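Colleague: no FASTA, just this:
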């Protein structure tokens, strides 16, 4: 059915192509039934099936059925993630033997999420080319579709001109994203000695990728973004776009996106509905604040002490922060803050971990937990990373949400020690006057930017999920 649908597509017989691809997807979804307790199998199978969802998007875009193309894009991402969250919430609601299934996707439901949460949603779909000639830049990385859903539910669509953009920059998009990561990342993680503050002249030249990515990803849709900097904008990246720090993208005047908007993220639009339901579930009573378990990050230790003072609680510091000690307290914590070293595994995402005094707390460990936290902050390196799949990033952030956390703050690269500590303490200070985490993180970024203007020092952290 998939191949027949492609044949219709290449013959420009789009109605037949759409109907046939819809039939193919119905078969794919039946094949995923029975893998309820085997998430890795579901994700692996979904990877092989995802080209059908992408083909359906392309067909619907060709016949200008843009809202329906968004529906197909949402169907083609985070399906195992959504099914697992749906199952967890059903169990928590005391439903007997809930059937683990992938909830249906309807355009009206996606619009209602934007309306009910009063947010602007920006959803990207990165449809990569299957093959790219080694010496032929003309064969671009692929197509990028972007939809903007306003707080009133209005849907706007744009197809981004990746081909022309890559010709102009003489590099593929994926190569530019990799270069950006290298330019922003510290080689050894949280480093005690910060680099000198850059002059405005130096800052204007570093890194150029932030302006070029703004031109590609934001400029075509900026007129549809809210003018009020306090209005919430939720980005739903896709594929390699998960690795882009949208907050640090710069327009041609030099303004960062975070200066113009309050930003958070989600693996899919539907996930926003489930994290909102997680937010309303009963929460724990205690605080779990951990600092410098490996005893080589003095600023991380001070960060934990400062935050525990703000919260009027005690932090677990240094060698006391063993895996056993953390697991004994984590289940009943309403706030979890881990200031430590982080590692990620791009092949086996569930091996991504936080380093504790005597062991690692891995994503696999977290999936076994039933958490009552309203927020988790992983003040460590690379905690937003893992294995990038069509089902999202398999790693620590996904594990914490599946364990029951509606809101998590994680990092996109190896962050410096002193600057990160300043940002985190400022974040919790902001939280004392407002429960809005997205606004608190934005204000913390803006404050840290004044002291340490290079984006590597303030732009690594992203808020995923619920903003309150």
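Modeller: Now that the structure is in, tell me what you want to look at. These figures come from a predicted structure and were not determined experimentally.
Colleague: Could you use CA atoms for every contact and neighbour count after this?
Modeller: Fine.
Colleague: now the strands for the stretch 301-450 of the chain?
Modeller: 316-317, 333-339, 342-343, 353-355, 360-362, 375-379, 386-389, 392-395, 407-411 (DSSP state E, counting those that start in this stretch).
Colleague: Buried ones in stretch 2-10, by neighbour count?
Modeller: 2, 5-6, 8-9 (16 or more other C-alpha atoms under 10 Å).
Colleague: Give me the subset of those lying in strands.
Modeller: In strands, judged by DSSP state E, none of the buried residues of stretch 2-10 are found.
Colleague: can you list the residues you listed in CSV and add distance to residue 349?
Modeller: Formatted as CSV, the buried residues of stretch 2-10 follow (distance: C-alpha to C-alpha, whole Å):
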residue, distance to residue 349
2, 29
5, 33
6, 32
8, 37
9, 35
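Colleague: Restricted to helices, list those.
Modeller: 2, 5-6, 8-9 (DSSP state H).
Colleague: hang on, the earlier thing: I'd like the strands of the stretch 301-450 of the chain laid out as JSON lines, including mean neighbour count.
Modeller: Below are these laid out as JSON lines (neighbours: other C-alpha atoms under 10 Å):
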{"stretch": "strand 316-317", "mean neighbour count": "22"}
{"stretch": "strand 333-339", "mean neighbour count": "24"}
{"stretch": "strand 342-343", "mean neighbour count": "24"}
{"stretch": "strand 353-355", "mean neighbour count": "25"}
{"stretch": "strand 360-362", "mean neighbour count": "20"}
{"stretch": "strand 375-379", "mean neighbour count": "25"}
{"stretch": "strand 386-389", "mean neighbour count": "20"}
{"stretch": "strand 392-395", "mean neighbour count": "26"}
{"stretch": "strand 407-411", "mean neighbour count": "24"}
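Colleague: Out of the ones you listed, the one nearest residue 113 is which?
Modeller: strand 407-411 (16.7 Å; C-alpha to C-alpha).
Colleague: Which other helices and strands does the closest one contact?
Modeller: strand 375-379, helix 396-402, strand 461-465 (3 or more C-alpha pairs under 8 Å, 6 or more residues apart in numbering; DSSP states H and E).
Colleague: try this one side by side with the last:
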């Protein structure tokens, strides 16, 4: 273990040296890889009973999320100070905080590779770690959201919110039996192993592991065997890391807040804009419908681009979807999985007739409920993600069967991930066939509406970068380079600096280069006319797009030719302002099309795609009442509480810069899992960019925030991943 510790320490030290030179985008990817090394070092420390060191290494690297990228102290040279060399005794200070508050600090670290949840308890001057074996089912408590919320969770309190049975046990009569069992099971996992260590504490400070979905656990509602809620026994607080806890503890104690100098925001007017979020789920971009030989149409996922033979590789979304009269399945009988041949195709309820291989008489069986797929060694399969369904597909990767089914209904599969060959046993229910089909049999149907494409050169992984975008349609699946085809909606969409247009001059079309980008609704452009060697201000309506011969284009909907939109430019712009276009689906068909009736088709990476919600964010009426009540408590005049159209981004930023009181937001919040700095809270404005107060904007304020307390009463502010832990 000691040699392993030295090896992993050196690996992380080298990674630490590289950190300052990385961009935000590189850091996001880098962290995910390094966390595996961190977990290995944690296990090595625990194997020699060094819980203090194990806890510190996990906490310091997990904290390299928003706390590091936005709030890390800067050295004299302006570079980030290294976490492992800042000289702060975080564990010692944490122990001091726990003692001063008569609290227990509980730190959770989930080790996915070993199926263990390490539970650290810091009490008085000691740090103890106990590990709990957990399965994926144990960790599937909320699918990253509070999708289940037990009824009667407030039943232990009276109408004024007072605890009426604190000293007595309370049996939640309104709970369903499943709810009670769930809460008790979570209690055993999260609290049971350290019950003796936290006895006598009055407060729990919880540091959950967001990478395991723990930020969504309702800790206060967990039930012990005496039917007592955890919140009935302890005051409960949560922090994202020990570093954050120490930072909060070291802030000046504000026993009083200047009345009338606070900022309170509630229920801004969201009607003027629509929320935009990255299309970071490839499973939404790769959806399609395949037509089989029997003319049946089945939903599928495209798992590999079109090859030289004109074929796509697809994976079905349920293993039983492509079954036909030639198919065999596995059925559980007498403790074994035996083969059976289908004698009819599954009906709407998935029931069909089949005959067992041992000659048993014909029998009707529910394929969906009673059967498993029959794969042979070498068969190509895909692995469905947990909780995947036809309506919410999630294909995690391709694999190959390398053993027969065992008694548990599992297959051993082999798959290649990041250049490494991995093997493991997977339930047959999570495996679906992968097959190659002609491209003509595949109808591409991505589940992305109101798509936006960002301009080339824009790096959304840099939270400071602001780019322009245009409405588009995702029109073709991923190619061998991992890029999707998008089709713009107008010829003048996404015009940026140095783009070329054709401009009229004395009966000719000259080449004009844009000297600056073109904003939406802009009518004039600054253009350098190449042939004349001079710059001009010109109406954009006088210009037409410039396409090269061989460039893919699409006909605008109003100018479709025989129902076909996609074409290729096969001639230069003529004096009439038209291009000759060859329609892709009809090789011999060519049309002359006005230049402004053509739009670009281009290949882009998924990181350049956003989706704009079809409706504005819903209003929050109760948040408005909350803001008014909080404002009154803080001594604000009713007119000084920012509600509705008063809660604009410029006004909020102006007030924040001068506020020395409490800052309270009661609005919508959201997390950008790719770039933590783009996470934020929703305000009033005319567009997403003009209405969202981002974490990066707060961290970049010229006047540092003077408020002693900031309250984010907003959704998702506790969500996150290893590299972006909440708003």
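Modeller: On my side now, so go ahead. Just so it is clear, the structure is predicted and the values come from calculations on it, not from any experiment.
Colleague: Just put the helices and strands packed on strand 407-411 of the first structure in JSON lines and tack on distance to residue 369 of the first structure.
Modeller: Output for these, formatted as JSON lines (distance: least, C-alpha to C-alpha, whole Å):
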{"stretch": "strand 375-379", "distance to residue 369 of the first structure": "14"}
{"stretch": "helix 396-402", "distance to residue 369 of the first structure": "9"}
{"stretch": "strand 461-465", "distance to residue 369 of the first structure": "19"}
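Colleague: looking at these, which is closest to residue 269 of the first structure?
Modeller: Smallest distance to residue 269 of the first structure across those (C-alpha to C-alpha): 10.0 Å, for strand 461-465.
Colleague: if you line the two up, which stretch of the second structure does the closest one fall on?
Modeller: Counting by TM-score structural alignment, strand 461-465 of the first structure pairs with no residue of the second structure.
Colleague: Tell me how far that strand lies from the chain's centre.
Modeller: Chain-centre distance of strand 461-465 of the first structure: 6 Å, with C-alpha atoms, centre = their mean, to the nearest Å.
Colleague: Please point out which parts of it sit buried.
Modeller: 461-465.
Colleague: what are the ranges of the helices in the stretch 251-400 of the second structure?
Modeller: 282-285, 367-370 (DSSP state H, counting those that start in this stretch).
Colleague: how far does stretch 64-79 of the first structure sit from the chain's center?
Modeller: 18 Å.
Colleague: Trace residue 31 of the second structure over to the first structure, please.
Modeller: For residue 31 of the second structure, the residue aligned by TM-score structural alignment is residue 46.
Colleague: Revised request: answer the last question for residue 21 of the second structure.
Modeller: Match for residue 21 of the second structure (TM-score structural alignment): residue 34.
Colleague: Residue 20 of the first structure maps to what in the second structure?
Modeller: That one, residue 20 of the first structure, aligns with residue 7 by TM-score structural alignment.
Colleague: Count the neighbours of its match for me.
Modeller: Residues near residue 7 of the second structure, counting by other C-alpha atoms under 10 Å, number 14.
Colleague: so which strand or helix has it?
Modeller: Secondary structure from DSSP states H and E places residue 7 of the second structure in helix 2-19.
Colleague: mean deviation (superposed) between that helix and the first structure, please.
Modeller: Comparison of helix 2-19 of the second structure with the first structure after fitting gives an average deviation of 1.7 Å (mean C-alpha distance after the TM-score superposition for the first structure).
Colleague: Next, the buried residues of that helix.
Modeller: 5, 8-9, 12, 16, 19.
Colleague: next one: stretch 56-75 of the second structure
Modeller: Buried residues in stretch 56-75 of the second structure, counting neighbours by 16+ other C-alpha under 10 Å, are found at 56-70, 72.
Colleague: Just the ones of those residues in helices?
Modeller: Short answer: those in helices (DSSP H) are 56-62, 66-70.
Colleague: Return the member of those residues nearest to residue 676 of the second structure.
Modeller: Once C-alpha to C-alpha is applied, the member of these that ends up nearest residue 676 of the second structure is residue 66, at 6.0 Å.
Colleague: mind checking how far that closest one is from residue 451 of the second structure?
Modeller: 28 Å (C-alpha to C-alpha, to the nearest Å).
Colleague: got it, and residue 643 of the second structure?
Modeller: In terms of C-alpha to C-alpha, residue 643 of the second structure sits 31 Å off from residue 451 of the second structure.
Colleague: And residue 78 of the second structure, by the same measure?
Modeller: Counting by C-alpha to C-alpha - residue 78 of the second structure and residue 451 of the second structure are separated by 38 Å.
Colleague: The two: which is more packed in?
Modeller: Just comparing residue 78 of the second structure and residue 451: by other C-alpha under 10 Å the higher neighbour count belongs to residue 451, 21 against 8.
Colleague: Chain neighbours aside, what residue packs nearest to the more buried one?
Modeller: Among residues not flanking residue 451 of the second structure along the chain, residue 611 sits closest, at 4.5 Å (C-alpha to C-alpha, 6 or more residues apart in numbering).
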